[in-house]
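>>> Return a 3D structure for these sequence lines:
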Amino acid sequence: MTRPELHDDPGAAGDWTAPGVYRCAPDVYRIPLPLPDDGLRAVNVYAIADDAGWTLVDAGWALAESRELLAGALDVLGSGLADVRRFLVTHSHRDHYTQAVTLRKEFGAQVLIGAGERPNIDEVIRPGHTAWGVHGARLHRAGADELATEMDAEPRGERDMAGWERPDGYLADRAVVTVGPPAARRRLEVVETPGHTRGHVVFADEASDLLFAGDHVLPRITPSIGFEPRPTATPLGDFLVSLQLLKDRPDAALLPAHGPVGRRVHERVDELLEHHADRLHATLKAAEEGRSTAFEVAGALTWTRRERTLPELDRFNMMMAILETQAHLDLLAQRGILTTEDHGVVTHYATP
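Next up, the predicted model:
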């Protein structure tokens, strides 16, 4: 594998997934790590110079190619994997969490994550847990029985469940993590932003005008909502409240987990709020026309920036589209705009 090189971060002008080490602020470096077999292609890990080592925001997926690239990136910075003192993880999805746990076993780095992720991690490490179980049940609730059956029959590699252990500690909302040598201390405020997952957090460095945003605010795409082992009742409602929370805080430069740097938080939050307002309107219109299940409503909408129909998506993204539609329908029901009625395991929605 080619040794990574150090560059100033080109932002949107470059390929954000290209391996390398990208300086995006003084003593802050973006390291994109690969996500094989994943449409996102890469995850940004941020290395922050710390006292006699590094603190990393997020960690990557515990795969050999990811580890090799991370080791090479740290070598460019004059360090190694043993110099990582701490991982601050935004949420418990495997592409953010599992490499932290794997490297902890070998080098002893501390792994910290938001307190709200405890139910998800407890569920994942529970004996007998399968990643598919909860998602299959949600598809059946959405009326997508055929898709649920097809996905249940798909082979799943053991690596999907590898690398899960409890963290060293859970971070409370508004806790402050101090990073950096004594002469240049940073104060990273932990801000709970549930929605993408129930315990997602971002790290705000107000003095440096930076927000390490994880998957909560992404510059080019909208994050999935509530795709986790233990979702809340209305994850979309949680997500919209969390977006407004960031809008009410000081603006900052956006350091996302997927996509290029270079945007401002408030600008992108406005776009995400507008997007979900439009989707709620379209979802309600489809329900008013007589489509009663999440599967039926999803089939009336278009998906991705290419405006694809539901059958044009692959199975995984079809599932994600249906579950996102379910989240929008549940929020409309919570607001009293739609009613719900369960027929067996299937939830049907209707106007009052």
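>>> use CA for all of it now, contacts and neighbours both
Fine.
>>> So Ala207 lies in a helix, does it not?
Yes - counting by DSSP: H, G, I helix; E, B strand; the rest coil, Ala207 is located in a helix.
>>> Chain neighbours aside, what residue packs nearest to Gln334?
Once flanking residues are discounted, Gln334 sits nearest to Thr234: 7.9 Å by Cα to Cα, 6 or more residues apart in numbering.
>>> er, Asp205 actually
Excluding its sequence neighbours, the residue lying closest to Asp205 (Cα to Cα, 6+ apart) is Leu188, at 4.9 Å.
>>> quick one: contacts of stretch 278-287?
Here stretch 278-287 makes contact (Cα atoms under 8 Å, 6 or more residues apart in numbering) with Val297, Ala298, Ala300, Leu301, Thr325, His328, Leu329, Leu332, Tyr349, Ala350, Thr351.
>>> And stretch 297-317, what's buried?
Val297, Ala298, Gly299, Ala300, Leu301, Trp303, Leu310 (16 or more other Cα atoms under 10 Å).
>>> would you turn those residues into JSON lines with secondary structure?
Shown next, in JSON lines, are these (three-state DSSP):
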{"residue": "Val297", "secondary structure": "helix"}
{"residue": "Ala298", "secondary structure": "helix"}
{"residue": "Gly299", "secondary structure": "helix"}
{"residue": "Ala300", "secondary structure": "coil"}
{"residue": "Leu301", "secondary structure": "coil"}
{"residue": "Trp303", "secondary structure": "strand"}
{"residue": "Leu310", "secondary structure": "helix"}
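>>> Second input sequence below; structure requested for side-by-side comparison:
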Amino acid sequence: MRGALPDVEEFAGGWWSIPVPMPGGHIPYNLCYAVRDDAGGVHLIDPGWPTTGHLDVLAAGLAHMGAGLSDVRTVTATHLHTDHLGGAGDLRAATSARIVLHREEDRAVREMAGRRPAHAASDAIDRWGVPADRRAELEAHAEERVERPTADVLVDDGDLLPIPGRSVRVVHTPGHTTGHICLRDEDAGVLFTGDLLLPTIHPGVGLGAHGDANPLADYLSSLQRIARFDNEAAPGHEYRFRGVFARTITTAEHHLRRTREVQRVLQRDRAHTVWEVASELTWSAGWANLQGFFLMSALAQTAMHIEFVQTDAGRTAGG
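Take a look at the predicted model:
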């Protein structure tokens, strides 16, 4: 994952993988995917973070397939996070390409545009019982840095992407976010998994608007849904891999281990805040070392697991 970006490369009968740098360092790049349609137009999946020079990176990648930015017709994002959807706005402005999102994800983008993230974060920090001396670092990571573009084309589960000559079908896979989608090229035998399933990283859950749904329950159901597509997987980060079924099992078990750990803490005979529960869990970096974004994520994940273990499905999973 560290060091130089991987090469731009062709795979699965005409698809191309274009690594796009990400700021921050903890994940150095996302993978944008490109394919031509029957008329010569180009279609992208997850164009990446809109850093300075972002369009130049994409243009250089497209040159490997004999194309340019002016050939781009659609840009599909598997979900609303900046490293997947963020660069779509610049692309649309530069090329007039249409942005494609799942209906629920577009709704979430529009809802998020109408509120201050710091206000919602402050409310959550209150509920979680965060000590006063740790509030400031969490609130500092709540402000949005990039405006997310809304969709021109809305898709639902089972729809085909508007790519002439290609049968790329939408599979609604909520959990990571409400409107997260995977995309299956039925002829090429490749499954684009976004951030639902990665080869070594365990994606976070509940990182987008979810309303009354429990994101962990949604996520586990989504893993079960894609397990039958045991094709080559083209994820949003790291590298392509095979063995989708096996990876869904290990990924689900990772989250269920955390569910069982949370349940054991909650069974102790005393009141618990989210902060208190999180402080008693096992974190790969160590609880004392979690700061800023990573601490905020740990608390959000803990709150979600607490909610999950109070459901029938969660009690069964934790038993």
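>>> TM-score them against each other, please.
After superposition, the two chains reach a TM-score of 0.90 (TM-score structural alignment, normalised by the length of structure 2), with 314 aligned residues with a Cα RMSD of 2.4 Å.
>>> on that earlier part again, the residue nearest to Asp205 of structure 1 pairs with which position in structure 2?
When structure 2 is aligned by TM-score structural alignment, Leu188 of structure 1 is paired with Val168.
>>> what's around its match, how many residues?
Using other Cα atoms under 10 Å, Val168 of structure 2 has 24 other residues around it.
>>> In contact with it, which residues?
Contacts of Val168 of structure 2 by Cα under 8 Å, 6+ apart are Leu160, Leu161, Leu183, Arg184, Asp185, Glu186.
>>> Equivalent analysis for Pro256 of structure 1, please.
Counted by Cα under 8 Å, 6+ apart, Pro256 of structure 1 has contacts Asn44, Phe212, Ala213, Gly214, Asp215, Val217, Leu218, Pro219.
>>> and with 6 Å instead?
Ala213, Gly214, Leu218 (Cα atoms under 6 Å, 6 or more residues apart in numbering).
>>> on that earlier part again, which members of the buried residues of stretch 297-317 of structure 1 are the farthest-apart pair?
Val297 and Trp303 (12.2 Å; Cα to Cα).
>>> what is in contact with these two at once?
Between them, Val297 of structure 1 and Trp303 share no contacting residue, judged by Cα under 6 Å, 6+ apart.
>>> for structure 2, what spans make up the helices?
Secondary structure of structure 2 (DSSP state H): helices at 54-63, 82-85, 88-95, 103-113, 117-128, 135-139, 215-226, 244-266, 274-279, 292-309, 312-318.
>>> aligned partner of Leu63 of structure 1 in structure 2?
Leu63 of structure 1 maps onto Thr51 in structure 2, by TM-score structural alignment.
>>> quick one: which two of the contacts of stretch 278-287 of structure 1 are the most distant?
Top of the distance list for the contacts of stretch 278-287 of structure 1 (Cα to Cα): Leu301 and Thr351, 18.2 Å.
>>> For the counterpart of Gly53 of structure 1 in structure 2, which non-adjacent residue is closest in space?
In structure 2, the residue paired with Gly53 of structure 1 is Gly41, using TM-score structural alignment. Leaving aside its sequence neighbours, Gly41 of structure 2 sits nearest to Asp71 (Cα to Cα, 6+ apart; 5.2 Å).
>>> now Pro162 of structure 2
Using Cα to Cα, 6+ apart, the closest residue to Pro162 of structure 2 is Thr74 (7.9 Å).
>>> who touches that neighbour in this structure?
His43, Ala97, Arg98, Ile99.
>>> From those, pick the one nearest Ile18 of structure 2.
His43 (12.5 Å).
>>> how near is Met304 of structure 2 to Ser279 of structure 2?
According to Cα to Cα, to the nearest Å, Met304 of structure 2 stands 15 Å off from Ser279 of structure 2.
>>> Pro203 of structure 2 now?
For Pro203 of structure 2, the distance to Ser279 of structure 2 - Cα to Cα - is 21 Å.
>>> Whatever residue of structure 1 lines up with Ala252 of structure 2: neighbour count?
Using TM-score structural alignment, the partner of Ala252 of structure 2 in structure 1 is Leu273. By the measure other Cα under 10 Å, the count of residues near Leu273 of structure 1 is 16.
>>> now Asp126 of structure 2
Neighbours of Asp126 of structure 2 using other Cα under 10 Å come to 12.
>>> Check Arg249 of structure 1 too.
Arg249 of structure 1: 12 neighbours (other Cα under 10 Å).
>>> for Pro50 of structure 2, same thing?
Neighbours around Pro50 of structure 2, by other Cα under 10 Å: 23.
>>> Kindly report the same for the one 4 residues further on.
By other Cα under 10 Å, 18 other residues sit near His54 of structure 2.
>>> Equivalent analysis for the one 10 residues further on, please.
His64 of structure 2 has 14 neighbouring residues, counting by other Cα under 10 Å.
>>> returning to what we had before: what lines up with the residue nearest to Gln334 of structure 1 in structure 2?
In structure 2, Thr234 of structure 1 lands on Asn214 (TM-score structural alignment).
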